[in-house]
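Visitor: Sharing a sequence plus its predicted fold:
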Amino acid sequence: MLWKDNQIFCDVPLPKVEDRPLIVSHPGAHMNYLASWNVMVDHGEPFVLVCDDFGPAYPDGWWAQHSKNGMEYFARLQNPQGVGQAYRNPDLPFQNLLVHRELDANKGMEDFPLIDIMYVDFIDIFLTYEGKADWRPTFLAAAPKMVEKVRDGGVLIIDRKNVHEDCGPQWLEFPQGEFQVAPGITLEHVGKGEWLILDLELNGGKNEIEAEVFRVSNSNPLGNLDDFLAALMKERRLAPDDLKELKGTLPERWPEHPTHAEYCERLFEHYDHPQAFDRPLYPERLVSSWDADQYDEWLQWLIDHPDKLRPIERNERILQIGNTKVRLVHGPIQAHLDWLQIRNASLVVRGSLREICLSQNIFLKKNAANLQPFFRWKKPIRHMKWSGNEATPNLTQELLKLSKTNVMATISHGLGTLEELEAALIDYDGPVEELVIFHLDEEDYR
């Protein structure tokens, strides 16, 4: 509800948008991201909440504080590009995404093309300490930086959780009516917002949120959101045909988390043998990060709006050698990991490149061969040499033996010639039906 001039209103006037989620920024949030999350859940509109902090409170690092009634609340998704960890709740009836990024909040602001709702509970991060004994943070000094990316008609929410006597009145001192804070940007105080905590309990036992709400008018040009959203969500980086392949499926759970089945097995072991097995310390797992119908509906919306997608183009040639389809892609393999994931491809590359690829997409790990394990006697290809005249004989055939699926992805190897590739594949009759080779040299496989 909203208080304004001793009047009470049922709803806080937060913005709504069409054909995209609301973009919400909560810089320096730490554990209080649960407050901005609850505000957005109460609003009931699709949203993406991005929290930049030097020390993020990742939900899967603080199980007890981020669960609900003993159940996991946030299911982890594939990491955003660049930096960060992403989560969502599959039980909400609208799209939602939580992104924690280990970034300086001011640096993180540079990534936003625009912001619909700016949620702030600590204005000091937008100020520079001047070294004076009587220096105090003030709202008006911080306001220009806080709202520089907030769009026209957007909202600034100042959580009062850090407002106390030591701050002094200037912490939230502002003029009446509409006032300018930067060229082209004005604020207007619309009232004091109050939200009861109905969804996920706040850290510290708080049961309500109190905040000052400001409407933002901004005549400055701002950016387009589609590139920003594509960096956060894998599906927006795929082509419509790739998205069609995902329909009828659900995103995989984070591979380093226990599954729901593993949780149940551990729990039943505890019930059967309480002296031998402890109860799981983590909450009961969600089966998936999405509701199946919601996910299909969203995929179809993306397919119907290709202008919202940012697929990575592949400069490729396709050949048929014997029984094997060969796809030769000119470019770095790292640029196409999302596509390889949906193809359920086996990753067969050398150790350092393998680590780079898995750091960017851990979901490829289950089908990734380890050509260079720590213990030398476990190497699947002894005395392997990757390229040149001294390359391991029949290296392509040796790599094919290590594939765990019917699609194998690797990079240019051996002499990098079509003749060598044809000799390796012309009589091949193994389980690999498609071989994808990435090459950086334009002359390879010509």
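Guide: That came through fine.
Visitor: contacts and neighbour counts: CA atoms only from here.
Guide: OK.
Visitor: so who does the residue nearest to residue 115 when sequence neighbours are not counted touch?
Guide: Leaving out its chain neighbours, the residue that sits closest to residue 115 by C-alpha to C-alpha, 6 or more residues apart in numbering is residue 150, at 4.5 Å. If you count contacts by C-alpha atoms under 8 Å, 6 or more residues apart in numbering, residue 150 has them with 114, 115, 116, 117, 118, 156, 216, 218.
Visitor: And for residue 39?
Guide: Taking C-alpha under 8 Å, 6+ apart as the test, what residue 39 contacts is residue 195.
Visitor: Which of the helices or strands spans it?
Guide: Residue 39 is part of helix 33-43, with elements assigned from DSSP states H and E.
Visitor: so after that helix, what's the next helix or strand?
Guide: Following helix 33-43 in sequence order, the next helix or strand is strand 47-53 (DSSP H and E).
Visitor: For that following strand, name the packing helices and strands.
Guide: strand 22-25, helix 33-43, strand 96-102, helix 105-109 (3 or more C-alpha pairs under 8 Å, 6 or more residues apart in numbering; DSSP states H and E).
Visitor: 6 Å - rerun?
Guide: strand 22-25, strand 96-102 (3 or more C-alpha pairs under 6 Å, 6 or more residues apart in numbering; DSSP states H and E).
Visitor: What angle do helix 33-43 and it make with each other?
Guide: 170 degrees (axes from the mean of the first three to the mean of the last three C-alpha atoms, to 10 degrees).
Visitor: any idea which helix or strand comes after strand 47-53?
Guide: strand 67-68.
Visitor: okay, pairing it with this:
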Amino acid sequence: MAPYESDGSTTGAGGAGGDDPRAGRRKKAARYVVPVAVTGVAVATIGLVPAIADSGSPDLPEISAQQLIQNIAESDTEQLSGTVKITTDLGLPDLGGLGGGLVSGAAGAGGDDSGSSADPGTKLTELATGTHTLRVAVDGPDRQKISLLQNAAEYNLIHNGDDVWGYDSQSNEVYHASAAGDADTGQDVPATPKDFAEQALKAVDDTTSVTVDGTAQVAGRDAYKLVVKPKQSGSTVGQITIAVDSKTYTPLKFTLTPASGGAAVVDAGFTQVDFARPAASTFDFSPPKGAKVTEESDVPEGAAQPPKSEEDLTKGAGEPTVLGEGWNAIAVLETGGEGVPSGAEVGGDFGGFLDSLGDQVSGKFGEGTVFKTRLINALITDDGTVYVGAVTQDALVKAADSAQ
């Protein structure tokens, strides 16, 4: 099946979730997602991405990229269940468990009363690295369930009507929050690849190439392969491939590969999927006997918590500005602080550790440090200004110079 180029129209992309009357209702689900702090601006628009190998090339009717995007936006799939496998490889340095310790420490700072191991804002950070298996179930905007399978343990996140429950079987702890209220206090649950594909497709504009590049089978279902690529140079994004079910137009697989090549940065997808309505009992939950239950209202105000949204990340840093457009957009934050000290300034083993994390750079802006992953790069200048985006180190330095 030959590729079909889009005509450059962004109508379908803009419709991917933006005009959906169900979107407001979905905002009453749990808002916990993999923190933007870990995955950055680009991954925040990508979310979970399938790691399942394609099987076969089914013969399907030809369809244009524009029509396929429109069909995704208009898909009325509201019930499904299945198993999703997720692999994330941002190329972060091996901290020997330090990273996990920092996260759990942040969640539990202040003693037992300040947090819970069942808090989704803490637990779902595990999806930011490694390979994980999830069971998902969805029954409309008011019922979703995600089960993170672990060694001899399981973590469940359940949204059922006005209630959001998190349960960590390993610690026998329960976290309970309310999903009721207005849209701004709602809590979106990332239940399926569709949720994240819609976000990625919002980035489609005249800086983007969109094609339908053949077909595949994912989880035993025939699918079209939608390929999204930046037209601009300087982006760290190579391409995004979305496998779209040919009957329901539900995204089944979503893979992001970096411009530098190699394995996918985020690769997640269904190994099994069923579009029948899950049993109502799937979403029932009562705290097990003896479990420690933490109510959202019981967590002291100001208790250390991992950030759950971009607003949390930028709080106190002023309103970010954006340089450039499309895939080369760079967010600029004026923190009012100081830059990162060099290893030479710190000295000792920790100084060497700092140098291993970032590259020292200089330009018209002065001096700074660039911290890199396989997707997101960030430049912190000596005056505390932060430049971050899915762009190369050279692009960050040029942006900092142009701001002078």
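Guide: Done, it's in. No experiment lies behind these values; they were computed from the predicted model shown.
Visitor: Please state their TM-score.
Guide: After superposition, the two chains reach a TM-score of 0.23 (TM-score structural alignment, normalised by the length of the second structure), with 164 aligned residues with a C-alpha RMSD of 7.3 Å.
Visitor: related to what we said a few turns ago, next, the angle from the helix holding residue 39 of the first structure to strand 96-102.
Guide: On the basis of the same axes, to 10 degrees, helix 33-43 of the first structure is oriented at 160 degrees to strand 96-102.
Visitor: buried stuff in stretch 352-360 of the first structure?
Guide: For stretch 352-360 of the first structure, the neighbour count (16 or more other C-alpha atoms under 10 Å) marks 354, 357, 358, 360 as buried.
Visitor: Adding secondary structure and distance to residue 179 of the first structure, write the residues you listed out as a markdown table.
Guide: Below are these laid out as a markdown table (DSSP: H, G, I helix; E, B strand; the rest coil; distance: C-alpha to C-alpha, whole Å):
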| residue | secondary structure | distance to residue 179 of the first structure |
| --- | --- | --- |
| 354 | helix | 55 |
| 357 | helix | 50 |
| 358 | helix | 50 |
| 360 | helix | 45 |
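Visitor: sorry, back to before: using TSV, lay out the helices and strands packed on strand 47-53 of the first structure together with distance to residue 298 of the first structure.
Guide: Output for these, formatted as TSV (distance: least, C-alpha to C-alpha, whole Å):
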stretch	distance to residue 298 of the first structure
strand 22-25	16
strand 96-102	12
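Visitor: deepest of the ones you listed, which one?
Guide: By mean neighbour count, with neighbours taken as mean count of other C-alpha atoms under 10 Å, strand 22-25 ranks first of these at a mean of 25.
Visitor: And the contacts of that strand?
Guide: Applying C-alpha atoms under 6 Å, 6 or more residues apart in numbering, the contact partners of strand 22-25 of the first structure are 47, 48, 49, 50, 115, 116, 117, 118.
Visitor: nearest to residue 192 of the first structure, of the buried residues of stretch 352-360 of the first structure?
Guide: Of all those, residue 192 of the first structure sits closest to residue 360, with 42.7 Å by C-alpha to C-alpha.
Visitor: Distance check, that closest one against residue 438 of the first structure.
Guide: 17 Å (C-alpha to C-alpha, to the nearest Å).
Visitor: Check residue 337 of the first structure too.
Guide: 11 Å.
Visitor: Repeat that for residue 109 of the first structure.
Guide: Applying C-alpha to C-alpha, the value for residue 109 of the first structure to residue 438 of the first structure is 35 Å.
Visitor: if you count what's nearby, which of those two comes out ahead?
Guide: Using other C-alpha atoms under 10 Å as the criterion, residue 109 of the first structure and residue 438 rank with residue 438 on top: 23 against 19.
Visitor: quick one: which of the contacts of strand 22-25 of the first structure is nearest residue 35 of the first structure?
Guide: Nearest to residue 35 of the first structure among the contacts of strand 22-25 of the first structure is residue 49, at 11.2 Å by C-alpha to C-alpha.
Visitor: My guess is that closest one contacts residue 98. True?
Guide: Yes. Applying C-alpha atoms under 6 Å as the test, residue 49 of the first structure and residue 98 come out as touching, 4.9 Å apart.
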